[in-house]
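In: below are the sequence and a predicted model for it; my questions follow.
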Amino acid sequence: MINGFIHLSYWEVSILRTVGILAAVLLPAGTFVYLFLFKMVSFMQSRLGPMEAGPFGSMQLLAEVGKFLQKEDIVPERADKRLFKFAPYLVVGTVLLVYLAVPFGPDMIFADLPGGVFYILAVSSISSLGVLMAGWSSANKYALIGGLRAAGQLIAYELPMVLAVIGVVIQAGTMNLSGIVAAQASGSIFGLDFFGNPYLLTQFVAFAIFMISVQAELGQTPFDMPIAESELVTGYITEYSGLRFLLFFIGEFASAGAFAAVAATLFLGGWTVPAAWTDLNSNWFNLLGPLIMLTKMMVLAGLIFFVRFTFPRFREDQLQKLAWTVLIPISLVNILATTILKVAF
């Protein structure tokens, strides 16, 4: 301890960062499962959902995890065993990498990268390799078709997602996520800085495109072609059981949390409130920032799961047509308009 401050060694800081990332991944994922998968869809369908395990079924998720951990880990005889076993870890690992560059407070960031936006868009696409790997290595035709569908879908919707983010980068003038958050907190609209300048207002077209692309990247309805139960059993995870099936399940909801965190950072000001309200450099925001961020993530995740439980599934041709003939042209027009307005004003 020096001058009243505790100075930690490199390995102690590394351990704390690792624990922090795991908490950032698992806590939102578990919250999403309980609030949205167990409860919100139940109320939408006029039923109670899980009620027995813990108060109002709050321990049901732990019961589900315990059940899957006890199940036998089966590997098909003709499967490529190494790739089959590695695929779910690659998908979950991708989520951990995304959280590395997302700021949760003035000092609550694991890697403050100058090109944070580029890094997140790059590592988020790695999950498509894990999905394709799972489908191909399973030695199952349904799994292979699901993996190929997932790869084609992820490739198609990566482009509109990237183009949507470019509008934010142009307006903020930086690819650093902390810089984008600061630009929204300290910005103004028509000379008024009381509400800052959340890019949801000025980049609402980019926000809509980004959220549609996120829905497709997650494989959520109406973009759930890779795991269409009525056609492909459960697609690329058909042959998985036990722990590895659980990892895919966790990866789905953890990915929803990661994309919600990225969307909150890019369009809702991240962990901040408008700078006109208070001093954002206060150490209090290292405590309040994660709570503000989690609140914004919950709102966006609620939107994602509301769409999942409401809309019917697209056909494969409709899915591809939406990406290539609608979202990409609109996102290019948004980039052009943002560039013109940036130069003019």
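Out: In hand now; what should we look at? Numbers count the residues shown, from 1 in each chain.
In: from here on, just use CA atoms for contacts and neighbour counts.
Out: OK.
In: which secondary structure element is home to residue 129?
Out: helix 127-137 (DSSP states H and E).
In: quick one: that helix to chain centroid distance?
Out: Mean-position distance between helix 127-137 and its chain equals 18 Å (CA atoms, centre = their mean, to the nearest Å).
In: which neighbouring elements make contact with it?
Out: In terms of contacts (3 or more CA pairs under 8 Å, 6 or more residues apart in numbering; DSSP states H and E), helix 127-137 is packed against helix 81-99, helix 141-172.
In: make TSV out of these and add distance to residue 298 and mean neighbour count.
Out: TSV is the format used below for the helices and strands packed on helix 127-137 (distance: least, CA to CA, whole Å; neighbours: other CA atoms under 10 Å):
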stretch	distance to residue 298	mean neighbour count
helix 81-99	16	20
helix 141-172	20	22
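In: can you put those helices in TSV and add distance to residue 131?
Out: Below are the helices and strands packed on helix 127-137 laid out as TSV (distance: least, CA to CA, whole Å):
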stretch	distance to residue 131
helix 81-99	7
helix 141-172	6
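In: so what's the residue most central in space within the chain up against?
Out: In the chain, the residue lying closest to the centroid (CA atoms, centre = their mean) is residue 259, at 2.1 Å. For residue 259, the contact set (CA atoms under 8 Å, 6 or more residues apart in numbering) comprises residue 214.
In: now residue 138: how far from residue 308?
Out: Taking CA to CA, to the nearest Å as the measure, residue 138 and residue 308 are separated by 27 Å.
In: more crowded one of the two?
Out: Neighbours were counted for residue 138 and for residue 308 using other CA atoms under 10 Å; residue 138 has more, 26 against 19.
In: dropping in the other structure now:
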Amino acid sequence: MVFLILSVIVAIWAERRILGRMQTRPGPNVNGPLGLPQLIADAVKLIMKEDFWLKGAESFIYLLAPIITAFSSFMIYAVIPFGPQVSMFGHSTPLQLTDFPVAILYVLAITGFGVYGIILGGWSTHSTYPLFGAVRSAAQVISYELSMSLSILTVFLASGTMSTSGIVSAQERLWWAVAMIPSFLIYVVSMVGEVNRLPFDLPEAEGELVAGHMVEYSSMKFAWYYLGEYINMFNVSAVCTTLFLGGWRSFILGSFWDGANSGWWPMLWFIIKVWCVMFFMIWTRGTLVRIRYDHFMKLGWKFLIPVSLVWFVLVAIVQGYRAFSGGSTQGLLLVLAAIFLVAMVILLVLPEGRDEEEEAPAAAGESITVPGEEWDAFAGGFPVPPLPGQKLPPSPRARRAAQPAAPVLDAASDVSLATAATDLDVTAQEGTDD
């Protein structure tokens, strides 16, 4: 817990500084050296800020939701191995809190349990935008958990165990990120969608849902959500390091330095790898823009999940061949991964055909809008964006700008108008006197 809390403090500061450099601005640099005391100011502000309660909210669930999010985020690191067997205060112990044969299934279970904090937080407020954000987040997390789970299953097959320490031991000769690069790439995309980071931060889209499910939270209740979000970033980074990047083992240094993978040094390699994955997520936030929600869901359901299933079947066939022949299949996996990666790239860049929804009106005999013809967006009773080839009518401002200007009167006309106005005034005055 101490490691995670301190890591979150450093991550917030590092993200601000890195994003500042990427966007050619300084970032926090005023409050103390390098802006480090700014983090203390932010923490004090969250603690001392007014903690309001909604009158119409479900009080117990309203308070319980952020606690669930923070509580579940702290539980993942219990099965993450930091290093090998070491001597600590006279006792020989591995640098891991606990491990058991289905440790990765425990990680997936806790990840699924953490979604309840988001869903209940949005529902308990009885407010519109938090509910929309919670629904979005539930659909997003469930969708990308499927592709993430399928990518992890291939690691189970290749390692022959679900124990985290066993998976690290299986990567002594070669990291699974190299031998099974399709699984690694699918996991990286899925983990970014799992923790709601750009370009996949749809549940907290400021321009649409105003911070999503956290709109009606303040002070420490908001801080629990904020803390849970950053701890989840470290969670997915640690799982990625353990499953695909060799865990605490140093593949390069271990080839010429016998003590690289013994003692306390492996803990340093593990932390460096975790921070490399964290830097990647910060890099994507400073580089990519938010994508559209339907495109995001299409990426998960129509690309990642089918590709994960096909790759899982191929790895299962290779492992069955290994069990039958009794030899090593890492070379075969490398060749198969390279071929499959090329197929993934081709499938991703190929242009898609016309959607069935666009062809439906023609099949049903309905009228089709002629390209360039003005189209009524409110014909169905609610606003609908135009399809390709349809043209919206000009706005009232554009119509006024297109109207011919009023004629300009010359000096003689001005005199005639002034004389007529004077006659009208005199006539009105005489009528009043009578």
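Out: Great, that's in hand. Everything numeric in this text was worked out from a predicted model, so none of it was measured.
In: so what number do they get for TM-score?
Out: After superposition, the two chains reach a TM-score (TM-score structural alignment, normalised by the length of structure 1) of 0.87; 310 aligned residues with a CA RMSD of 1.4 Å.
In: what separation is there between residue 40 of structure 1 and residue 222 of structure 1?
Out: Separation of residue 40 of structure 1 from residue 222 of structure 1 (CA to CA): 18 Å.
In: with residue 322 of structure 1 instead?
Out: Noted for residue 322 of structure 1: a distance of 12 Å to residue 222 of structure 1, by CA to CA.
In: how about residue 83 of structure 1?
Out: From residue 83 of structure 1 to residue 222 of structure 1 the distance is 29 Å (CA to CA).
In: where's the residue mapped onto residue 20 of structure 2 from structure 1, which helix or strand?
Out: Per TM-score structural alignment, the equivalent position to residue 20 of structure 2 in structure 1 is residue 42. Per DSSP H and E: residue 42 of structure 1 is located in helix 41-44.
In: relative to structure 2, what is the average displacement of whichever helix or strand comes after that helix?
Out: Per DSSP H and E, the first helix or strand lying C-terminal to helix 41-44 of structure 1 is helix 60-70. Here the mean offset of helix 60-70 of structure 1 against structure 2 after fitting is 0.9 Å, by mean CA distance after the TM-score superposition for structure 1.
In: neighbour count winner among residue 322 and residue 222 of structure 1?
Out: Taking neighbours as other CA under 10 Å, residue 322 of structure 1 and residue 222 compare with residue 222 leading, 19 against 14.
In: check the secondary structure at the more buried one for me.
Out: Here residue 222 of structure 1 is coil, with the state taken from DSSP: H, G, I helix; E, B strand; the rest coil.
In: so residue 63 of structure 1 makes contact with residue 50?
Out: No: counting by CA atoms under 8 Å, residue 50 is not a contact partner of residue 63 of structure 1; they are 10.9 Å apart.
In: the more surrounded of these two?
Out: Taking neighbours as other CA under 10 Å, residue 63 of structure 1 and residue 50 compare with residue 50 leading, 18 against 14.
In: mind checking how far the residue lying closest to that one once chain neighbours are set aside is from residue 51 of structure 1?
Out: What sits nearest to residue 50 of structure 1 in space, not counting adjacent residues and going by CA to CA, 6 or more residues apart in numbering, is residue 57, at 4.8 Å. From residue 57 of structure 1 over to residue 51 of structure 1 the distance is 4 Å, taken as CA to CA.
In: so how far is residue 65 of structure 1 from the residue nearest to residue 286 of structure 1 when sequence neighbours are not counted?
Out: For residue 286 of structure 1, ignoring the flanking residues on the chain, the nearest one in space by CA to CA, 6+ apart is residue 105 at 4.8 Å. Computed as CA to CA, the residue 105 of structure 1 to residue 65 of structure 1 distance reads 31 Å.
In: neighbour count winner among those two?
Out: The neighbour comparison of residue 105 of structure 1 against residue 65 (other CA under 10 Å) goes to residue 105, with 25 against 15.
In: for residue 332 of structure 2, see how far away the alignment partner in structure 2 of that one is.
Out: Residue 105 of structure 1 maps onto residue 83 in structure 2, with residues paired by TM-score structural alignment. Counting by CA to CA, the gap from residue 83 of structure 2 to residue 332 of structure 2 is 30 Å.
In: same question, residue 279 of structure 2
Out: Distance from residue 279 of structure 2 to residue 332 of structure 2, by CA to CA: 32 Å.
In: which of the two has more neighbours?
Out: Using other CA under 10 Å as the criterion, residue 279 of structure 2 and residue 332 rank with residue 279 on top: 17 against 13.
In: tell me the secondary structure at the corresponding residue of structure 1 for residue 51 of structure 2.
Out: Per TM-score structural alignment, the equivalent position to residue 51 of structure 2 in structure 1 is residue 73. Look at residue 73 of structure 1: counting by three-state DSSP, its state is coil.
In: and the gap between residue 73 of structure 1 and residue 232 of structure 1?
Out: 21 Å.
In: what's the answer for residue 307 of structure 1, then?
Out: Residue 307 of structure 1 is 22 Å from residue 232 of structure 1, by CA to CA.
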